[in-house]
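Enquirer: next one to model:
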Amino acid sequence: MNKLKIGTSDLELGEISLGCMRMADLSEKEAEVVIETALEVGIDLFDHADIYGGGKSEEVFAKAFSKNPTKRESLFIQTKCGIRKGQFDFSKEHILESVDGSLQRLQTDYIDILLLHRPDTLVEPEEVAEAFSILEESGKVRYFGVSNQNPLQIELLKKYVKQELIVNQLQLSLMHTPMIDAGFNVNMLNDPAIVRDNGILEYSRLKDMTIQAWSPFQYGMIEGTFMRNADYPEVNAKLQEIAEKKGVTDSAIAIAWLLRHPAGIQPVIGTMNPQRIKDVAAASDVNLSREEWYELYLSTGKKLP
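Expert: Next comes the predicted model:
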């Protein structure tokens, strides 16, 4: 698998990562196979959150990985914090408690990348800065980032946080492209012209901040997958057409569409199916032309101005 430089850091990771939200539903043996398959195809970043499965996803991952001969230093663990029942919480106390809980469940001494999960409007960035410094100086966290944040929210944090914010995890798929649509429809009086995220795509490129695309096979707000969905015949026909031409699966083409963008996007796939992990990983070797990228975009029903 091709490598991707992550943000402004010295990390070079597989350009596709594995989201472990659904790992809580696996047996230890099933999780072993998933982890082994991911590593075999070059996926070396495993994405977690303290809330996934109520913490069980991290626990299952740790137990399964303990059976694998791969050294801890050979893979990268990312986890997120900041979501609590009925609220978001970026307080110093919660961040520190959350990381300690994740470290315990993951049975590791350090987290490679910690992300703040969803924006907390009550955030006091000075507290975030204190928490990050404590975590970095203690060796508990090596790199930091955010998730689902717009440019000004990031800039507010950066005013106080001394560590580089290397990642922003955002929803992005062939069927969910508001950050791309707005760029095409500048100064138009139509819905795609609405800038919903303060130009996060261009901001990320300017700041060398890696976008991790979550739910890369979903439409709407995690309403379901568009892949092989009878409600989306045109996009699936185009995916299948290009997949047959490239000798890969339609899911690989959906991921290759994200990888083709020069922003250096890292898709986070959430499948726990070993064969599908192999199928999707083939996207790293697919080269889509500019014409194919636009054909796929237009097959979703979108129009260029």
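Enquirer: alpha carbons only for contacts and neighbour counts from here, please
Expert: OK.
Enquirer: residue contacts, residue 171?
Expert: 148, 213, 214, 215, 216 (CA atoms under 8 Å, 6 or more residues apart in numbering).
Enquirer: run a quick neighbour tally on the fourth one.
Expert: This means residue 215. Using other CA atoms under 10 Å, residue 215 has 22 neighbouring residues.
Enquirer: one more sequence to fold, the one below, so I can look at both together:
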Amino acid sequence: MKQIKLGKTNISVPAIVLGCMRLGALDLKTAEKFINTALELGINHIDHADIYGGGSCEELFGKAAKLNISTNREKFFIQSKCGIVPGVMYDFSKEHIINSVDGILKRLGTDYLDALLLHRPDALMEPEVVADAFDTLEKSGKVRNFGVSNMNPMQIQLLQKYVKQPICANQLQLSITNSNMISQGLEVNMSSDGAVNRDGAVLDFCRLNDITIQTWSPFQYGFFGGVFIGNDKFPELNKVIDELAQKYNVTPTTIVTAWILRHPANMQMIAGTTNLERLKQIAQASDIEISREEWYKLYLSAGHILP
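Expert: Predicted structure coming up:
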């Protein structure tokens, strides 16, 4: 499994992250097998959030991975996210962040998180309060690294003005079809849709500041509109995906993953599947590198343009 350095840390993590949003659909025995297979594939970076399954996904993972055994805990790099009160508000208050971490640790059955990410930007964020919460969590040993999710550069800079810990990661939506963070850099100074700067050039910002981008919904189009692989809405894209899959003797899932891993930003791709075969196909992308021309061919076949 390809390894990258996480942010400004000296921690090596796999290019594929195991996303646990759907883990709660599995029974304990199946979850154990799934987690062990992920480890065998070299995928030991685990992504949770306190809202996934209302916390049940963390609880199931803790039992299935047997985190109560110290030697098992050391096998994983576990991150979780907090800050969302579903259907009500976003909350970056110190009380909410610390209580969320306590709940996460209890459900997982562990003493610490390798990383905590703030899930979505809070319009009422007081960065000095977040900084206080991070300091408290770090000093207590409950959290070792900190990051964000779905934040633009100015939001990160505002946070970093007060937070002394470096932001190690930023989770962002990216797929071949949802590539505005890429298209805005190619269609500079144009009147095209792709030229619209919707996120403050977050891709370049993260690269300049050594913040690892973790991509979510890598197989989705729109905002959870559905999977584009094999979808009749994307005939040209699937034609190119299938051609490359045949060339490299892999599946379309592997090719789509390889497209993300080919980018020089050294992104991590979050694999949210609970299907063992699909997880294996995703992991296989670590062993191939598509060419520059093939990367652009996939990009253009999704409807993007080159000026």
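Enquirer: got a TM-score for the two of them?
Expert: TM-score for the superposed chains, counting by TM-score structural alignment, normalised by the length of structure 1: 0.98, backed by 305 aligned residues with a CA RMSD of 1.2 Å.
Enquirer: if we can go back for a sec, let me have the contacts of residue 171 of structure 1 in TSV, extended by secondary structure.
Expert: Putting the contacts of residue 171 of structure 1 into TSV (DSSP: H, G, I helix; E, B strand; the rest coil) gives the following:
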residue	secondary structure
148	coil
213	strand
214	strand
215	coil
216	coil
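Enquirer: of those residues - the most surrounded one?
Expert: residue 216 (25 neighbours).
Enquirer: hang on, that one packs against residue 265?
Expert: No. Using CA atoms under 8 Å, residue 216 of structure 1 is not in contact with residue 265, being 11.1 Å away.
Enquirer: quickly note the distance from the residue nearest to the spatial centre of structure 2 to residue 137 of structure 2.
Expert: In structure 2, the C-alpha nearest the mean C-alpha coordinate belongs to residue 214, at 3.4 Å (CA atoms, centre = their mean). Going from residue 214 of structure 2 to residue 137 of structure 2 by CA to CA, to the nearest Å gives 23 Å.
Enquirer: ok, residue 120 of structure 2 next?
Expert: Residue 120 of structure 2 is 19 Å from residue 137 of structure 2, by CA to CA.
Enquirer: the more surrounded of those two?
Expert: The neighbour comparison of residue 120 of structure 2 against residue 137 (other CA under 10 Å) goes to residue 137, with 22 against 18.
Enquirer: identify the residue of structure 1 aligned to the more buried one.
Expert: In structure 1, residue 137 of structure 2 lines up with residue 135, judged by TM-score structural alignment.
Enquirer: now do residue 106 of structure 2
Expert: So, by TM-score structural alignment, residue 106 of structure 2 is matched to residue 104.
Enquirer: residue 252 of structure 2 too?
Expert: By TM-score structural alignment, residue 252 of structure 2 lines up with residue 250.
Enquirer: sec struct for the residue of structure 1 positioned farthest from its centre, please.
Expert: In structure 1, the residue that sits farthest from the middle, by CA atoms, centre = their mean, is residue 189; the gap is 31.5 Å. Classification of residue 189 of structure 1 using three-state DSSP returns coil.
Enquirer: from what I see, residue 180 of structure 2 and residue 200 are in contact.
Expert: No. Here residue 180 of structure 2 does not reach residue 200: they are 10.8 Å apart, not a contact under CA under 8 Å.
Enquirer: the more surrounded of those two?
Expert: residue 180 (24 against 16).
Enquirer: run through the residues that contact the nearest residue to the more buried one once chain neighbours are set aside.
Expert: Spatial nearest neighbour of residue 180 of structure 2, excluding adjacent residues (CA to CA, 6 or more residues apart in numbering): residue 194 at 6.1 Å. By CA under 8 Å, 6+ apart, the contact list for residue 194 of structure 2 reads 180, 183, 184, 187, 304.
Enquirer: the first one -> structure 1?
Expert: Looking back up the chat, that one is residue 180 of structure 2. Checking with TM-score structural alignment, residue 180 of structure 2 has residue 178 as its match.
Enquirer: contacts only, for that match.
Expert: 192, 195, 196.
Enquirer: who wins on neighbours among the contacts of residue 194 of structure 2?
Expert: Ranking the contacts of residue 194 of structure 2 using other CA under 10 Å puts residue 180 first, with 24 neighbours.
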